[in-house]
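S.K.: pasting the structure only:
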């Protein structure tokens, strides 16, 4: 490039002289050796038009069949190169070569020509020039060019507002949506990546050379990994040799310092390579942004650990990355579980989860828990061990169900129920033994031992637990008396203490996840925790104090732990009370259901449980019919919704077409509720997001809709929800209208 020629070109520019001088004085010498005078003048012209409203300029020139030169001149922001590479990849461009330049913070001394010291500094700018080809099957017309420019401006404006994560989130989603739709093979970046650091060749920056296999989105994946590590990219030289990339990055940390320490280099080499590979497994992730953020946090934890080589090797496996992309992109609370587990337990848990069945059986669970409990020397230590075991098994069951869609909802519910029953059973034994040591064993007034039983209600009683279900319990003891210890206490005090100890012994990770709920006991929160059988029978009786809704709730009662004989007596009383033929006030029950729809559903929202056509319409319809017909048909006396549905069909109480709607609707709505709750692990997550939002799109992906076409998946889920809830609502009205 000749400076006289450049001067001539610059004279034709309408840009202020200060802008021209500032631009030229702050570009390094490599820049001037790469571009002609006309090209440099063009870059300056683009830079002169930049302002806060339009912080980026784009120029695209066709260079032949499916080949383009793409020039971006913009104000400089952290992670901008990564954002730009991701955006171009999401529009179907494969970057073959190019150069990226960032203007210097310091004014460079001009060697000759029209370079003069400007009077005041301007914002740093970037000049990125890419030689790119359009991937086969893609088109780039005027409409797509306009959309690309609009997307570029939106993203750079986010960077200008320091919203780096939001910009990265949008690029992640655009790119993964494109890769999904374009049917790019998953996991294509498992080939080795060679990374070499050079701190000698540049006075200011660390030079990072990378060699590896080229695949769609490579530059984005790698530069995004650097950004996530807090690395600033100042200059890039991109060169492809066939299917191989040979790229050079000039980098520093966020403070402008070289990457000098060996530990820092090792951490960067590991994390950049793994994030780069992980990015191409995000096609199957319900929420790619959530997945990459969680994976980055995992790498922080790994790098902190001195003995991390086995886990790093495990993370390089294709199967592992598939697993983590699905897991990390689905649930915040499962991610928190993941971090909660010690690394020495995490590797075998992930490595072996496929070898274990979803439902291993109560006996296997019992043996495993008791083996662990033998390591504890006191009640507090046993409490810790029991809850750690419970949390590990919950995590195993959750990810097994999440990652293997062929497993049924009923299998999942039963696996959770088995775990809950074993944990409650062992908790009862531990807590009761502790109290007996202090007060002696409880005895009846005739000196016989007094038995104690624990019954499940709600989802536990029906063996219908799901993600974030709470554990509803009812405590019953045989009758009055005293303990036989040195300091005897009345049975009512003993069993009240036992019930209190059990509810505190089993800890909930957060509200709703294995949270013990005792509100369905007689008198609710105003009543005692443990009731003698006689008082329980008096409360739940035609002349007792139980409200109609409590009679309905008792349908789900089932003995789960403690003395079986006493537990069966409680179940027998349930049958006499619920199915004894006493009149059922259907009108009042329907009015209560109407109040739930009106008071518990925000205006304009859809609550999958409480709205018309929601899960409660199915469950309540079944329960109403159980109460109304259970006196004549003992087969209806079951706490299990699907079993009751089957019996109602067999007895022809429920028309076949309604049975089909209710069964399909029940399984669909239960799965939908699980998909809503799994994100945060919160039992109250029952409101559908607006169908136009990304949140709804990710809900669809969690449920397996539109893995390749996000928009189609969103529409399919919307149609399914409308179909099931409309049919359930209409059937509910048909069954009970006018009654």
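M.R.: Structure's in. What do you need? Remember, predicted model here, so these are calculated numbers, not experimental data.

S.K.: when you work out contacts or count neighbours from here on, use the C-alpha atoms and nothing else.
M.R.: OK.

S.K.: which ones are touching residue 31?
M.R.: Going by Cα atoms under 8 Å, 6 or more residues apart in numbering, residue 31 touches residue 101.

S.K.: my read is it is in a helix, agree?
M.R.: Yes. Counting by DSSP: H, G, I helix; E, B strand; the rest coil, residue 31 falls inside a helix.

S.K.: element containing residue 235, please.
M.R.: Assigned by DSSP states H and E, residue 235 belongs to strand 231-241.

S.K.: check the offset of the strand or helix carrying residue 588 from the chain's centre.
M.R.: For residue 588, the host element (DSSP H and E) is helix 586-599. Relative to the centre of its chain, helix 586-599 is centred 34 Å away, using Cα atoms, centre = their mean, to the nearest Å.

S.K.: buried ones in that helix?
M.R.: For helix 586-599, burial by neighbour count (16 or more other Cα atoms under 10 Å) applies to 586, 589, 590, 593, 596, 597.

S.K.: show me the contacts for the first one.
M.R.: For residue 586, the contacting residues are 624, 739, by Cα under 8 Å, 6+ apart.

S.K.: repeat that for 10 Å
M.R.: Under the criterion of Cα atoms under 10 Å, 6 or more residues apart in numbering, the neighbours of residue 586 are 548, 592, 624, 625, 627, 628, 736, 739.

S.K.: second structure follows, compare the two:
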């Protein structure tokens, strides 16, 4: 252990890191692979076990995965070959999540790359789980497709900006049942059963964890609506919708590969008039202001600061960008992107946001997203609350690269930088619409 003293002291939580490293060194397999780990990789490893409880436990159960962090194919995406059940798929997910966490902490990739890798992993897991849930199911008139319906990724996944521990928002859209004549009920029943088995498979829990929490509340009529709805019914629902939040949700809708892409493209074309406004009427403005007011009221009820929903948080920046996107994308199609930073980049190019402001917003958004993921990296929990406890706050600050001669100084430097980025986000929220009432 004496060989690691300096590295342990430099980790976000030296005491925890020392205990955990000692525990791993008691295991023959872990000790062998740690002895072979290049010296340049050891700081990242110690950093990882000091901050992530769930990945440390994963190392304890599967010490052989240590070599995947520095072997000849380290950091390459694993293949799906040989995955034939949910247990193997969970193993794949956590091995890939481990690699992405390593990439994140090593800071050798830009943060949009990390978010994209997290999203790409979820995409692959979803489609593989869909195929496992299909089993030998045959749909009438769809003999050449295992997934004869469209899967829309929404929210952070749709934007290719997934968190470490985020629900995945999905909407399932089926073909019109009239296409199947006498086989319509078989098709509809088959699709609903398929989605139910997929949901159950995704949320199975083992000692390693689970695949993903699936959230279907963004579908038409929310939790009270059918799990799957036909394309015509979906179109009719949104033609009658007056809910502004549903327009925001569809800004990030992305068709997942593996399903019926043609069906999805057809629906997105039909929904364009709903998603992107041709002009901003008084009713639309009122709805947007109501959303802004609701956001302001909700944050006043929270005690601890919430990096996602709190004042000066992630949602402030997203709301600013999405309002500009909804209002201007009809005349500027380049804004019809699901990715937040890509939309921001194009808003700058079009002159809707100044270059200086665009740079500040980009930096603040990425800082807040890194902070959000550090909070979730600890226990793979969907948390957004920044702890008040100085020891926990110091741990998060150190994991983001802040340091100092004392815990107080480290936290002070972190808080100063955080406040700078919160001010940028607050400014976005305040200036996008009339002042909240």
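M.R.: Structure's in. What do you need? Just so you know, these numbers come straight off a predicted model, no measurement behind them.

S.K.: TM-score for the pair, please.
M.R.: Put the two chains on top of each other and the TM-score (TM-score structural alignment, normalised by the length of structure 2) is 0.88; 428 aligned residues with a Cα RMSD of 3.0 Å.

S.K.: what's residue 419 of structure 2 aligned with over in structure 1?
M.R.: Counting by TM-score structural alignment, residue 419 of structure 2 corresponds to residue 722 in structure 1.

S.K.: so which elements touch the helix or strand hosting that match?
M.R.: In the assignment (DSSP H and E), residue 722 of structure 1 maps to helix 710-736. Where contact means 3 or more Cα pairs under 10 Å, 6 or more residues apart in numbering; DSSP states H and E, helix 710-736 of structure 1 is packed against helix 164-181, helix 586-599, helix 615-629, helix 656-677, helix 694-702.

S.K.: and the angle from that helix to helix 164-181?
M.R.: Angle, helix 710-736 of structure 1 to helix 164-181, by axes from the mean of the first three to the mean of the last three Cα atoms, to 10 degrees: 90 degrees.

S.K.: mean deviation, helix 710-736 of structure 1 versus structure 2?
M.R.: Aligned to structure 2 and superposed, helix 710-736 of structure 1 gives a mean residue distance of 2.0 Å (mean Cα distance after the TM-score superposition for structure 1).

S.K.: and that helix, which residues are buried?
M.R.: Quick answer for helix 710-736 of structure 1 (16+ other Cα under 10 Å): 710-711, 713-715, 717, 721, 724-729, 731-732.

S.K.: before we move on, what about stretch 228-241 of structure 2?
M.R.: Of all the residues in stretch 228-241 of structure 2, those buried under the rule 16+ other Cα under 10 Å are 228, 229, 230, 231, 234, 235, 238.

S.K.: so which of those residues comes closest to residue 107 of structure 2?
M.R.: Ranked by distance to residue 107 of structure 2 (Cα to Cα), those are led by residue 228 at 40.9 Å.

S.K.: so what's the aligned residue in structure 1 for that closest one up against?
M.R.: In structure 1, residue 228 of structure 2 lines up with residue 530, judged by TM-score structural alignment. Residues near residue 530 of structure 1 by Cα under 10 Å, 6+ apart: 452-454, 474-477, 492-500, 518, 521-522, 536.

S.K.: from residue 32 of structure 1, how far out is residue 530 of structure 1?
M.R.: In this view, residue 530 of structure 1 and residue 32 of structure 1 are 84 Å apart by Cα to Cα, to the nearest Å.

S.K.: just the strands in structure 2 please.
M.R.: 150-154, 168-174, 214-215, 228-230, 254-255 (DSSP state E).
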